[in-house]
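Novice: Predicted model follows, preceded by the sequence.
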Amino acid sequence: MVEHLIRGDIRGIAISGIRQMANRVAQYKDVFSLTIGQPDFPTPPHIVEAAARAARDGKTVYTPNAGLPELRDAAAAFVRSKYGLEYRGSDETLVTVGASQAIDMALRTILEPGVEVVLPGPVYPGYEPLIRLCGAIPVYVDVTDSGFKLTAEKLEPALTERTRCVILASPSNPTGAALAPDELSALAELLSRRDLFVISDEIYSELVYDRPHASIASYPGMRERTIVVNGLSKSHSMTGWRIGFTFAPAAITQHMVKVLQYNVTCAASVSQYAALEALTAGIDDALPMREAYVARRDYAYARLVAASFDVAKPEGAFYIFPSVRKFGLDSTSFAYRLLDEQRVAVVPGSAFTPLGEGYVRLSYACSMETLAAALDRIERFADGLSSS
């Protein structure tokens, strides 16, 4: 047996708490699941047809490592028209295998052993393992008392001479918090004076509810140090198509493409043609989905407040992150008991770093009927805990 020869840092990585909960759900047949961030909308039919047409036309061969030139141009045009970001498709835009591979590629390009990466907590659990596999050190900033936002005031004390990168995720998974223009401006004022990179994860950029999405890369001094990550999984309900993008200056992109080349060669050709359709004919496909998410957000927030949960109103994405501290249970016990007793699945906040302890994440990327039924059961469960 040679299992002992497997890298220690790989052995030490735990399966995502999100997936652990989803796997636990599989033992039941009658569960209302509010766990995985999977849009319940189908991929728009015109995108599916574009992919089928590409396959029928024999467009099933390797593309350039960086992606189809016309797709890179379309992606650059998309972020220009939507968010005012100026990137060339030719040498500042890469097509990746989803936003997750984009983040991995970016981190492997800029990190070295011993450097530090600062990020907010609670936060999506996919960043830390990638940071550690690069030999770098994650440094979490507790944002539970700042509306779940990484503010300049909170960030500055965490920056050291070893800081190589700051990760921003706006809108945020798991909290739905989205950085406002004045908050981004203050962060840019702080970070533009530092010799570091920023990875801005904007995968939920089309799902900002109460104001237009803004990117830190659009602020003075930030473009040259920022790698913007985006993709189509959430905006166009294309999770399984696995198409993401990076936007960064050519001086950075020319090195990231080397990692992409040796890691995946290129994103799937048929998926790239589907993405091209999404970013051109489907440029506004996210709008009706966003309207539905707003209605669900408002409904879930109102129901949780009425049930006496302490909860912040999300500004984007499709998650809500109520506190469960008042019920005297840790987040895992709350989630497991809710599943076992009421057949409703949520994700323990501890899945999003230890700073998420005391909360649970509910995804409202589901039908209103499912959401209503699940919240009925959550309210019943909470009432039982309060009276016991």
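Specialist: That came through fine.

Novice: use CA for all of it now, contacts and neighbours both
Specialist: OK.

Novice: Contacts only, for I18.
Specialist: Applying Cα atoms under 8 Å, 6 or more residues apart in numbering to I18 gives the contacts 35-36, 347-348, 351.

Novice: should've said F318
Specialist: F318 makes contacts with 37, 176, 207, 293, 297, 363-365, as judged by Cα under 8 Å, 6+ apart.

Novice: likewise A351?
Specialist: Contacts for A351 (Cα under 8 Å, 6+ apart) come out as 16-18, 125.

Novice: Going along the chain, name the strands of this structure.
Specialist: 32-33, 93-96, 116-121, 137-142, 163-169, 197-201, 226-231, 244-247, 319-320, 344-345, 347-348, 360-363 (DSSP state E).

Novice: Put together a markdown table for those strands, with distance to L371 on each row.
Specialist: What follows is the strands of the chain, written out as a markdown table (distance: least, Cα to Cα, whole Å):
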| stretch | distance to L371 |
| --- | --- |
| strand 32-33 | 8 |
| strand 93-96 | 33 |
| strand 116-121 | 27 |
| strand 137-142 | 30 |
| strand 163-169 | 25 |
| strand 197-201 | 27 |
| strand 226-231 | 26 |
| strand 244-247 | 29 |
| strand 319-320 | 12 |
| strand 344-345 | 10 |
| strand 347-348 | 15 |
| strand 360-363 | 9 |
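
Novice: Nearest approach to P129 belongs to which of those?
Specialist: With Cα to Cα, the closest approach to P129 among those belongs to strand 137-142: 9.2 Å.

Novice: residues making contact with the closest one?
Specialist: Outside strand 137-142, the residues that touch it by Cα under 8 Å, 6+ apart are 114-122, 128, 131-132, 150, 154-155, 158, 355.

Novice: take the one below as the second:
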Amino acid sequence: MKIANRMENLSTSVTMAITAQARELKAQGKDILSFSAGEPDFNTPEVIKQAAIQAIIDGHTKYTAVEGITETKQSIINKLKRDHNIEYKLENIIISNGAKHSLFNLFQVLIEKGDEVIIPAPYWVTYPEQVKFSDGVPVIIETDDTTGFKVTAQQVQKAITSKTKILLLNTPSNPTGAVYTKEELTAIGKVLEGTDILVFSDEMYEKIMYDGKKFTAAAEVSDDMYMRTVTINGISKSVAMTGWRFGYLATPKTELVKAMTKLQGQVTSNVNSITQYAAISALEGEADDMIEVMRTEFEKRRNIAVKSFNNIDGLTCINPDGAFYLFVNIQGVTSDSVQFCADLLDKKGVALVPGLAFGTEGYIRFSFATDLATIEEGIKRIKEFVESK
């Protein structure tokens, strides 16, 4: 048997691989602390669990429309209008099995061989892999902690060629927690005016913001950006529903939704029906009080973790404005993030993700989506490891 050639261009998800390795070592009885997974340690809010139970009782256990049930799509529309004052119709929305699935569908229906997708680095590990799998070309724009891990409009302008089809933004960012301001998004939008370039805006962490800062959606900054932006979102992170598998996208381009629906209909069909009904509670704000409890706790953890990392000689860490990750600069110790993480796991039982996996060497990603005692013990072990080197 020969595996198809297309699989040679697809890399294993590093974050999932390290998380699986940490679980395996822990199952063997080893003392492992894992900060590799992008998963809240909170349980799904009770109101959402009860909505799921009620959906089962009411018999909502059958196939649904491929693109999602009307009630859930309407709740997405309500949410986008309420939070960002942007308006969509039912035909502008499609629900998929998580944001990763939404992105895969998008790239598959849009990219022709050789089309370029501009991706700022550090990036979520999935972005360039899906672009390459779709025969596209990832065009990476480098950033670092001196620029807050954000690209400028000027950098975007320089990266544009006749083959550019998509600009992919992630705000708040995984892995850095960087958040684009309204002014920054507006400037980027100005650069794109007069082009056919689409903006994919991954806004999965929008509810996890810190220091009282307001999140701005890419589609809300101008009429032109609204027309070219495909908003990708979901409820995995903000409402602690990672295992429920619910992502969605919104775009005024109905032909794009139709194409994705055709593809999804032949690949996965609809998202789990119970998840769709339960999601209505989250989208309509019924779990907002619990979301704020989680956000407040994440902010507390962030503050302690940032201070602790900056007290380790050789490591530096900027304050993220959103999400639940720190992207720690280790260049005062080594520029080899893969070896750093391998040695740390071996010697101290601490699992982190190397920055190289996110396209930026010399950093490591630390998830603070776990309890404070574990965070403090983990950073203590990292400090001991660094001092030993």
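Specialist: Perfect, I can see it now. Everything numeric here is computed off the predicted structure, so don't read it as measured data.

Novice: follow-up on the earlier one: and the contacts of F318 of the first structure, which of them are buried?
Specialist: Applying 16 or more other Cα atoms under 10 Å to the contacts of F318 of the first structure, the neighbour count classes 37, 176, 207, 293, 297, 363-365 as buried.

Novice: closest to W241 of the first structure among the residues you listed?
Specialist: Using Cα to Cα, the shortest approach to W241 of the first structure within those belongs to G37, at 14.9 Å.

Novice: do you know how far that closest one is from A292 of the first structure?
Specialist: In this structure, G37 of the first structure and A292 of the first structure are 15 Å apart, going by Cα to Cα, to the nearest Å.

Novice: ditto for V324 of the first structure
Specialist: Here the criterion is Cα to Cα. By it, V324 of the first structure lies 26 Å from A292 of the first structure.

Novice: Break down the stretch 151-300 of the first structure into its helices, ranges please.
Specialist: Listed in chain order, the helices found in the stretch 151-300 of the first structure under DSSP state H, counting those that start in this stretch are 152-155, 181-191, 250-264, 269-279, 286-306.

Novice: and among those, the most buried is which?
Specialist: Most buried of the helices of the stretch 151-300 of the first structure, by mean neighbour count (mean count of other Cα atoms under 10 Å): helix 269-279, with a mean of 24.

Novice: once aligned to the second structure, how far is it on average?
Specialist: On the superposed models, the aligned residues of the second structure are on average 0.9 Å from helix 269-279 of the first structure, with distances taken as mean Cα distance after the TM-score superposition for the first structure.

Novice: The second structure: matching residues for that helix?
Specialist: Mapping helix 269-279 of the first structure onto the second structure (TM-score structural alignment) gives residues 273-283.

Novice: From the chain's centroid, how far away is the matching stretch?
Specialist: 20 Å (Cα atoms, centre = their mean, to the nearest Å).

Novice: who touches that stretch?
Specialist: Under the contact criterion Cα under 8 Å, 6+ apart, stretch 273-283 of the second structure has outside partners 47-52, 55-56, 60-64, 68-69, 71-72, 75-76, 79, 235, 239, 244-246, 287-288.

Novice: Now do the counterpart of A312 of the first structure in the second structure against R381 of the second structure, distance only.
Specialist: In the second structure, A312 of the first structure lines up with I318, judged by TM-score structural alignment. In this structure, I318 of the second structure and R381 of the second structure are separated by 20 Å, where distance is defined by Cα to Cα.

Novice: on that earlier part again, take the contacts of stretch 273-283 of the second structure and keep only those in helices.
Specialist: 47-52, 55-56, 71-72, 75-76, 79, 288 (DSSP state H).

Novice: So among those residues, which ones count as buried?
Specialist: Members of those that pass the buried threshold by neighbour count (16+ other Cα under 10 Å) are listed as 48-49, 51-52, 55, 72, 75-76, 79, 288.

Novice: Tell me the one of those nearest A99 of the second structure?
Specialist: Of all those, the one sitting nearest A99 of the second structure is I76; the distance, using Cα to Cα, is 14.1 Å.

Novice: And the nearest residue in space to that closest one that is not next to it in sequence, how far from S36 of the second structure?
Specialist: In space, I76 of the second structure comes closest to L283 once its chain neighbours are excluded; the distance is 6.2 Å by Cα to Cα, 6 or more residues apart in numbering. Counting by Cα to Cα, the gap between L283 of the second structure and S36 of the second structure amounts to 28 Å.

Novice: Same question for L90 of the second structure.
Specialist: Per Cα to Cα, L90 of the second structure is found 37 Å from S36 of the second structure.

Novice: Those two: which has the busier surroundings?
Specialist: Higher neighbour count among L90 of the second structure and S36: S36, with 26 against 18, using other Cα atoms under 10 Å.

Novice: How about the contacts made by that one?
Specialist: Going by Cα under 8 Å, 6+ apart, S36 of the second structure touches 15, 18-19, 351-353, 365-367.

Novice: neighbours of the residue lying closest to it once chain neighbours are set aside, just the number please.
Specialist: The spatial neighbour of S36 of the second structure that comes closest, neighbours along the chain excluded (Cα to Cα, 6+ apart), is L352 at 4.9 Å. Here the number of neighbours of L352 of the second structure (other Cα under 10 Å) works out to 26.

Novice: what's the burial count for G221 of the first structure?
Specialist: Neighbouring residues of G221 of the first structure were enumerated by other Cα under 10 Å; the total is 15.

Novice: Could I get the contacting residues of the nearest residue to it once chain neighbours are set aside?
Specialist: Closest residue in space to G221 of the first structure, ignoring its immediate chain neighbours: S192 at 5.1 Å, by Cα to Cα, 6+ apart. Applying Cα under 8 Å, 6+ apart to S192 of the first structure gives the contacts 220-222.
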